[in-house]
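Participant: here is the input, now give the coordinates:
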Amino acid sequence: MFTLDSRLQQDTVAVGDFPLCRLLLMNDAQYPWFILVPLREDVSELFQLDERDQRMLWRETTFLAEVLKDSFAADKMNVATLGNMVAQLHMHVIVRRRDDSAWPAPVWGKQAAVPYTAQQVERVKERLRLVLTEDFCFAEG
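Facilitator: Down below sits the predicted model:
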């Protein structure tokens, strides 16, 4: 049975599910920062997914990155799996702009997170809702 890592659960807001991954919004209003977590048990590395799931993870990641680039006017998209703090396999998909507070450095570890308000979360979800539900098999959370 799939269980979301407690640190991801604490630091994010659930947005919904793709066919393979749960889509999370990092609770830091300084950046549109999303995380994809495969709905698979005990997976910490990409190579632990079977080939079909590896392809689906990449498909969902690239689709999300394209949607976010257009929706949030990104100058650059950062996409990465690190797992140094959270062992559960997860893919960061982060909108970067030249005017963001960490540019050009990485977003993590630079400054304290600024939590979203409930209204801001709803605006982010609304911004994505039509594109995600029309163009991909996505279920809102």
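Participant: CA only for contacts and neighbour counts going forward, please
Facilitator: Will do.
Participant: the strands in the chain, which residues?
Facilitator: Counting by DSSP state E, residue ranges of the strands within the chain are 12-17, 21-26, 33-38, 76-80, 91-96, 139-140.
Participant: second chain to compare with the first, below:
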Amino acid sequence: MSQNDCPLCRRDAAEDVIWHNDRVRIILVAHDLHPGYTRVIWADHVAEMTQLQASARNEIMNAVWLVEAMQRKVLRPHKVNLAEFGNMVPHVHWHVIPRWEADPLFPEAIWASAPGRAPQAIQAWHEEKSRIDALLPVYREALHGALAAIR
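Facilitator: Predicted structure coming up:
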């Protein structure tokens, strides 16, 4: 995949960018089942972490860890999943996904098929998701401020 074909090289106008500099962009992913899902994207078209210089690896990982810390502090998930695949888009990027025991796929990966849930469990998730959705603006602001303070 060339830079011209790479969806992560081209900034989508619809992206919800929380923060960026010349090397890293952090976006809030619009995902109905996974509020707070955040992606940390390295700016250059590089497929593997080991292709980055050590300082670049440190920079992107520090951003990933800061995203996780802000998710834990503000959104208070039960667990945070970190993933770096690049199978579909060979461009270094990290998925930082807060998870709650009530979410429709927990404990499975977010890409798994949803297990069956009782109506009470579905209702509990809707209530939890409403609470989380109300915190997303606070999360965005806290994350933006934390990133701006260290750069």
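Participant: overall similarity of the pair, as a TM-score.
Facilitator: Between these two chains, after superposing, the TM-score reads 0.74 (TM-score structural alignment, normalised by the length of structure 1); 126 aligned residues with a CA RMSD of 3.0 Å.
Participant: quick revisit: could you dump the strands of structure 1 to a markdown table with mean neighbour count and distance to L57 of structure 1?
Facilitator: Putting the strands of structure 1 into a markdown table (neighbours: other CA atoms under 10 Å; distance: least, CA to CA, whole Å) gives the following:
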| stretch | mean neighbour count | distance to L57 of structure 1 |
| --- | --- | --- |
| strand 12-17 | 19 | 12 |
| strand 21-26 | 24 | 7 |
| strand 33-38 | 24 | 7 |
| strand 76-80 | 15 | 12 |
| strand 91-96 | 23 | 9 |
| strand 139-140 | 14 | 16 |
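Participant: okay if I get the ones you listed as CSV plus distance to E60 of structure 1?
Facilitator: What follows is these, written out as CSV (distance: least, CA to CA, whole Å):
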stretch, distance to E60 of structure 1
strand 12-17, 10
strand 21-26, 8
strand 33-38, 8
strand 76-80, 12
strand 91-96, 10
strand 139-140, 13
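Participant: pull up the gap between the aligned residue in structure 2 for R22 of structure 1 and G145 of structure 2, please.
Facilitator: Under the alignment (TM-score structural alignment), R22 of structure 1 pairs with R25 in structure 2. In this structure, R25 of structure 2 and G145 of structure 2 are separated by 14 Å, where distance is defined by CA to CA, to the nearest Å.
Participant: quick one: contacts for the spatially most central residue of structure 2?
Facilitator: Central residue of structure 2 (CA atoms, centre = their mean): T38, 1.9 Å from the mean position. Going by CA atoms under 8 Å, 6 or more residues apart in numbering, T38 of structure 2 touches I26, I27, L28, V29, V67, H95, V96, I97.
Participant: the residue nearest to it when sequence neighbours are not counted and R99 of structure 2: what is the separation?
Facilitator: Closest residue to T38 of structure 2 in three dimensions, ignoring its sequence neighbours and counting by CA to CA, 6 or more residues apart in numbering: L28, at 4.6 Å. Distance, L28 of structure 2 to R99 of structure 2, using CA to CA: 15 Å.
Participant: measure F63 of structure 1 to D70 of structure 1 for me?
Facilitator: Using CA to CA, we find F63 of structure 1 at a distance of 11 Å from D70 of structure 1.
Participant: neighbour count: the two, which is higher?
Facilitator: F63 (14 against 11; other CA atoms under 10 Å).
Participant: tell me which residue of structure 2 lines up with that one.
Facilitator: Counting by TM-score structural alignment, F63 of structure 1 lines up with L66 in structure 2.
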